[in-house]
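S.K.: Only the shape, not the letters, is given here:
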């Protein structure tokens, strides 16, 4: 029997791309997706003809419980890091629908915004910070971050499920940093952080610098991120009886490192300084003629103005989030292969210019 996969966020950016990769790699698997409207369900089914869709939202707890209980693998990406109610419903469904003889697998989408809590607590913006978190040697620190940390309330739900019910529910928390690259899903193809930065540069025609502009953040191409979900899903499918060429069931030690209290994954493809990315975007916009013949000046961007621009996504241009990701490489054999963030800047600018109705060369 092919594994049954339940996906939230398949019409969004992260899960849209992941669904594309899963479906094209394993078209024989059984897929179900939560969607809000008939229109989006139609678009999803046009792209993935055999996918089953269920209409609902993250507020429909009974529906989430039912689908999670019936699925072998849940890939949760729709507002996954911040909607505690949905996480609790998925946890309840997985616990109720599975046993130690037939466990369920939960691929949960977190985010490295959780690492910004120290800057936020200290009121720091744009300052260089040396601390780097490690998902292998320092995983215990990550799974016990302070309750006030961003995303922590949902992290706790997932981690508690994967430890208290470790026999019947296997959890993996995937924490992407800044994501870039055009998604391959049928609806949502745009990320936020770097794209909102590009949009502001094109609209306001200045280079925004938050604080000293020295804050650093990791980044990953969306194609590379999707491969992490694919590898985790394949490992789960192998364990529940699905086929994966060249790979058998994980050993006990591999299981301990892959799921549950240690199953916490950073997936960086590289690292950038926000002030440097902003300047690189500004200079590239000049080269591409997207700001006329102007020479863009740097200008400070306050927290308040950043919030007006794009909420936390813009405030994050002044915060540090640095994670050394070793777990995906060690237990899944994952390596980032996509183009780097700086390489992608011309495409990001072109896409944002087109969204604004501007002609590009």
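M.R.: Received, thanks. All values reported here derive from a predicted model rather than from experimental measurement.

S.K.: From now on I want contacts and neighbour counts done on CA atoms only, so please keep to that.
M.R.: Will do.

S.K.: Count residues in the vicinity of residue 125, would you?
M.R.: Residue 125: 23 surrounding residues under other C-alpha atoms under 10 Å.

S.K.: what about residue 62, neighbour count?
M.R.: 15.

S.K.: now it: how far from residue 166?
M.R.: 23 Å (C-alpha to C-alpha, to the nearest Å).

S.K.: here's the one I want to compare it with:
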């Protein structure tokens, strides 16, 4: 029986993946890392007819992580690493996940590591009065992406993941999935208000008006979390249906997968929020101009890094090699939750 070890299974991204996983493969044995007994109970009640074992622990429990990943054929890490929150924990988490996969691969049977990272690695600070200078493509720009400076967000973790294939003589197949802004929160069991949008709205309401940043030409890609989850399913199916060290070369070694269903500019994004809040009588004043990055960061710690630059990506790899296409996109506006990549 195929065994899966999944982290972040009650969050915005992980809950969408888990939902599709149990629907598509109800015969799989799944171990899901959760932090509390309440979350464990929620998972069991939500999926009573599949072999799902909630595993109580945290990303710091290296011994537990090694044990669970050592049993798994596929490790799916849905822990979205937010550099602004310093979520890149010290190396019990980082190193162990690759080490676990390596140990599982020692019996010469291919194993698979699917790691959720974020498109913030290609974030471009720049002039908010002009469109994005570059849209990063995960095929055309791969050479540049894999050689980005080490100080880039997520880069330290991604280098460890990418090295697993080489250091295990091809036994560990890795894929790094880099979503940009992830939106919608209706599938998340406990994460009712994902980072970024809802907190931004609360602050706008508290001060009675929205903010404007220059001409608002800063832009970012986005993806619906169900579409993102589908990429994980396509990768999983391709790996298990075509096992072997060279059966799916598109998702090993430098296997970056950007996932996008559209993009928006800041002026449209904030404009939609402004209109929605005014229509509900939550604010009345016109949006006020922010003087610069320092004021933006004082207002909201993620506003400037997330929205004062460009984060545009194109997911060509999933479309070309996995036959992926979007199904759920309804636009990234003020109606859904959002999480930075």
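M.R.: Arrived safely. Predicted model, so just to flag it, every value in this text is computed and none were measured.

S.K.: Give me the TM-score for this pair.
M.R.: The TM-score (TM-score structural alignment, normalised by the length of structure 2) is 0.88; 329 aligned residues with a C-alpha RMSD of 2.4 Å.

S.K.: Mean per-residue distance, the longest helix along structure 1 versus structure 2.
M.R.: Taking DSSP state H as the criterion, structure 1 has its longest helix at helix 222-239. Superposed on structure 2, helix 222-239 of structure 1 shows a mean distance of 1.5 Å to its aligned residues (mean C-alpha distance after the TM-score superposition for structure 1).

S.K.: So what's the gap between the helix or strand that that helix is followed by and the chain middle?
M.R.: Next in sequence after helix 222-239 of structure 1, counting helices and strands by DSSP states H and E, comes helix 252-258. Distance, stretch centre to chain centre, for helix 252-258 of structure 1: 23 Å (C-alpha atoms, centre = their mean, to the nearest Å).

S.K.: And helix 252-258 of structure 1, what's buried?
M.R.: Across helix 252-258 of structure 1, burial judged by 16 or more other C-alpha atoms under 10 Å covers 255, 257-258.

S.K.: just those residues now: which is nearest residue 132 of structure 1?
M.R.: residue 257 (20.6 Å; C-alpha to C-alpha).

S.K.: how about that closest one, what's its match in structure 2?
M.R.: Mapped onto structure 2 by TM-score structural alignment, residue 257 of structure 1 lines up with residue 250.

S.K.: Run a quick neighbour tally on the residue lying closest to that match once chain neighbours are set aside.
M.R.: Of all residues not flanking residue 250 of structure 2 in the chain, residue 321 sits nearest, at 7.0 Å (C-alpha to C-alpha, 6 or more residues apart in numbering). By other C-alpha under 10 Å, the residues close to residue 321 of structure 2 number 15.

S.K.: all helices for the stretch 151-300 of structure 2, in order.
M.R.: 155-167, 197-207, 225-241, 266-279, 293-299 (DSSP state H, counting those that start in this stretch).

S.K.: For the aligned partner of residue 147 of structure 2 in structure 1, which three-state class applies?
M.R.: By TM-score structural alignment, residue 147 of structure 2 lines up with residue 144 in structure 1. Under the three-state scheme (DSSP: H, G, I helix; E, B strand; the rest coil), residue 144 of structure 1 adopts coil.

S.K.: circling back to that earlier point, relative to residue 221 of structure 2, how far out is the match of residue 257 of structure 1?
M.R.: As judged by C-alpha to C-alpha, residue 250 of structure 2 and residue 221 of structure 2 stand 23 Å apart.

S.K.: Same question for residue 313 of structure 2.
M.R.: When residue 313 of structure 2 is compared with residue 221 of structure 2 (using C-alpha to C-alpha), they lie 6 Å apart.

S.K.: With neighbour numbers in mind, choose between those two.
M.R.: Of the pair residue 313 of structure 2 and residue 221, residue 313 is the one with more neighbours under other C-alpha under 10 Å, namely 28 against 24.

S.K.: contacting residues around that one?
M.R.: Residue 313 of structure 2 makes contact with 119, 135-138, 180, 221, 258-260, according to C-alpha atoms under 8 Å, 6 or more residues apart in numbering.

S.K.: mind running it again at 10 Å?
M.R.: Applying C-alpha atoms under 10 Å, 6 or more residues apart in numbering to residue 313 of structure 2 gives the contacts 119-120, 122-123, 134-138, 178-180, 220-222, 257-263.

S.K.: quick one: the helices in the stretch 1-150 of structure 2?
M.R.: So, for the stretch 1-150 of structure 2 - with DSSP H, counting those that start in this stretch - the helices run 12-24, 37-46, 62-71, 91-104, 142-145.
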